[in-house]
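Q: Based on what follows, work out the 3D shape:
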Amino acid sequence: MKTLKAVVPKMLGFFVLLMVITGLIYPLVVTGISKVFFNDKANGSIIEIDGKKYGSALLAQEFTSDDYLWGRIMNLDTETYTNDKGETLVYSWASNKSPAGEELEGMIAERVEKIKAANPQRDGEAIPVDLVTSSGSGLDPHISPAAAEYQVPRIAESRGISEEELRQVIVKYTDGKFLGIFGEKRVNVLEVNLALDGILK
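A: This is a model prediction of the structure:
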């Protein structure tokens, strides 16, 4: 029967081998494959035009001007945290507000009034739910085609373009269902707004 003294070196050797494989070799191989075959996604799907970075296609940005498509409510904390240079860090999280709670009800009511005031052309029409609620992450970059369509008259009027021209831009940056059957169609807010500004072609 082998003694513990004889077994320990083999156990340590096996541990080190596994650590090298799972902690070094495997991550390097996966990262290398990602860089070669999915370079854009591996680097955060950053939208970069002529050397200037405008943001990630996977993260929302807040737009409040009448010239732009508005996204979902964002759960951001811009006051609590700073880095060692004194720069503000932005954090996002799920709101964790109860659907039966007064706080969420109040937040939605406030957002409804804001949406109505910004889109008087849609007076009396139902507001798409994703325009008055946040996503689980608080940073969803997409809205539904219905939410985009709701804003078409406002943006077209503000920019002095036709509604049909605006709809063509929205359609161009609308993603279909995954594999054609899973999920729902979704509009990337940042991409549409960059296209409206002539940055994305």
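
Q: Please make it C-alpha for all contacts and neighbour counts, starting now.
A: Fine.

Q: Not counting sequence-adjacent ones, nearest residue to Ile199?
A: Ranked by C-alpha to C-alpha, 6 or more residues apart in numbering and with sequence neighbours excluded, the top spatial neighbour of Ile199 is Ile49, at 7.3 Å.

Q: now the one you found: how far from Ser56?
A: Distance, Ile49 to Ser56, using C-alpha to C-alpha, to the nearest Å: 12 Å.

Q: which of those two has more neighbours?
A: For Ile49 versus Ser56, neighbours defined as other C-alpha atoms under 10 Å are more numerous around Ser56 (18 against 10).

Q: My guess is the more buried one contacts Ala42. True?
A: No: with contact defined as C-alpha atoms under 8 Å, Ser56 and Ala42 do not form a contacting pair (11.7 Å).

Q: Another sequence for comparison is provided below:
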Amino acid sequence: MISEFFPALRIFLALTLLTGGVYPLTVSGFAQSFFKEKAEGSLLHRNGKAVGSELIGQEFKEPELFHSRPSAIAYNPMPSGGSNFAPTSADLLKAVQERQAAGAVLDLLFTSASGLDPHISPEAALSQRPRIARESGLDESGLRTLISRHTEQRTFGFLGEPRVNVLKLNLDLLEASSGKR
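A: Below is the predicted model:
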């Protein structure tokens, strides 16, 4: 029994050192060397201050900004997930009807599966132009250009759908409207 204990302890300590120390430090060093921005969370800055990550959605309620998709978890990344409402759920129907009454287009009616989706469709962004033009004082054609500039195409040309990162779009919108005022 003792003769088996010490070899097992050595293997345990070696694997702990390897998987808990050497491997994470190697991967982190590689990421910091070759993908520094991504390794640090793909943070976006405004006036020298980090305002969010381009990979994690945020809720925007200000009428002069583009709004994100609804989130079942209030954009809290800790319990990441959807609402898990069944298609026949009365609560889901009520939430969708409320969003529809507010004038939301199709992909703004439903929450994303993760609850943290940073993107909306170009159509959802375009549907918000009248409100933003009215609130920000920018013209709708300028907003269309801004949306077009921020539209990301399908990954590798065939994966996913065209999309607009709401945080990046809002940062440029704030920049454009500050020059207008």
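
Q: Which residue in structure 1 aligns with Lys49 of structure 2?
A: Matched by TM-score structural alignment, Lys49 of structure 2 corresponds to Lys52 in structure 1.

Q: tally of neighbours for that match?
A: Lys52 of structure 1, neighbours per other C-alpha under 10 Å, totals 8.

Q: Can you report how many residues neighbour Ile141 of structure 1?
A: Not quite, residue 141 of structure 1 is Pro, not Ile. Pro141 of structure 1 has 22 nearby residues by other C-alpha under 10 Å.

Q: so who does it touch?
A: 57-61, 71-72, 188-190 (C-alpha atoms under 8 Å, 6 or more residues apart in numbering).

Q: could you dump those to TSV with distance to Arg159 of structure 1 and neighbour count?
A: Output for those, formatted as TSV (distance: C-alpha to C-alpha, whole Å; neighbours: other C-alpha atoms under 10 Å):
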residue	distance to Arg159 of structure 1	neighbour count
Ala57	23	19
Leu58	26	17
Leu59	25	18
Ala60	22	21
Gln61	20	18
Gly71	18	28
Arg72	21	25
Asn188	19	26
Val189	16	29
Leu190	17	27
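
Q: what's the closest of the residues you listed to Glu105 of structure 1?
A: Arg72 (15.8 Å; C-alpha to C-alpha).

Q: right, and the closest one touches Asp130 too?
A: Yes: contact status for Arg72 of structure 1 versus Asp130: in contact at 6.1 Å, counting by C-alpha under 8 Å.

Q: Quickly list what's touching both of these two.
A: Ile143.

Q: can you give me the strands in structure 2?
A: With DSSP state E as the criterion, structure 2 has strands at 43-46, 49-53, 119-120, 151-152, 163-165.

Q: For Gly21 of structure 2, find the nearest of these.
A: strand 43-46 (26.1 Å).

Q: For that closest one, buried residues please.
A: 43-44 (16 or more other C-alpha atoms under 10 Å).

Q: swap in stretch 169-179 of structure 2?
A: 169-173, 176.

Q: Might you quantify the distance of that stretch from its chain's geometric centre?
A: Taking C-alpha atoms, centre = their mean, to the nearest Å, the mean C-alpha location of stretch 169-179 of structure 2 is offset from the chain mean by 19 Å.

Q: again, but for stretch 115-128 of structure 2
A: On C-alpha atoms, centre = their mean, the centre of stretch 115-128 of structure 2 falls 11 Å from that of its chain.

Q: for stretch 17-30 of structure 1, same thing?
A: 30 Å.

Q: quick revisit: let's see which of the buried residues of stretch 169-179 of structure 2 end up in helices.
A: 169-173, 176 (DSSP state H).

Q: Put together a markdown table for those, with distance to Glu62 of structure 2 on each row.
A: Compiled in a markdown table, those are given as follows (distance: C-alpha to C-alpha, whole Å):
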| residue | distance to Glu62 of structure 2 |
| --- | --- |
| Leu169 | 14 |
| Asn170 | 11 |
| Leu171 | 13 |
| Asp172 | 15 |
| Leu173 | 12 |
| Ala176 | 16 |
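
Q: Between the buried residues of stretch 169-179 of structure 2, which sits nearest Gly157 of structure 2?
A: For the buried residues of stretch 169-179 of structure 2, the nearest to Gly157 of structure 2 is Leu169 (21.8 Å; C-alpha to C-alpha).

Q: And Ser134 of structure 1, what's its match in structure 2?
A: Using TM-score structural alignment, Ser134 of structure 1 pairs with Thr111 in structure 2.

Q: where along structure 1 do the helices fall?
A: Along structure 1, counting by DSSP H, helices occupy 4-20, 26-37, 39-42, 102-118, 145-159, 163-172, 189-196.
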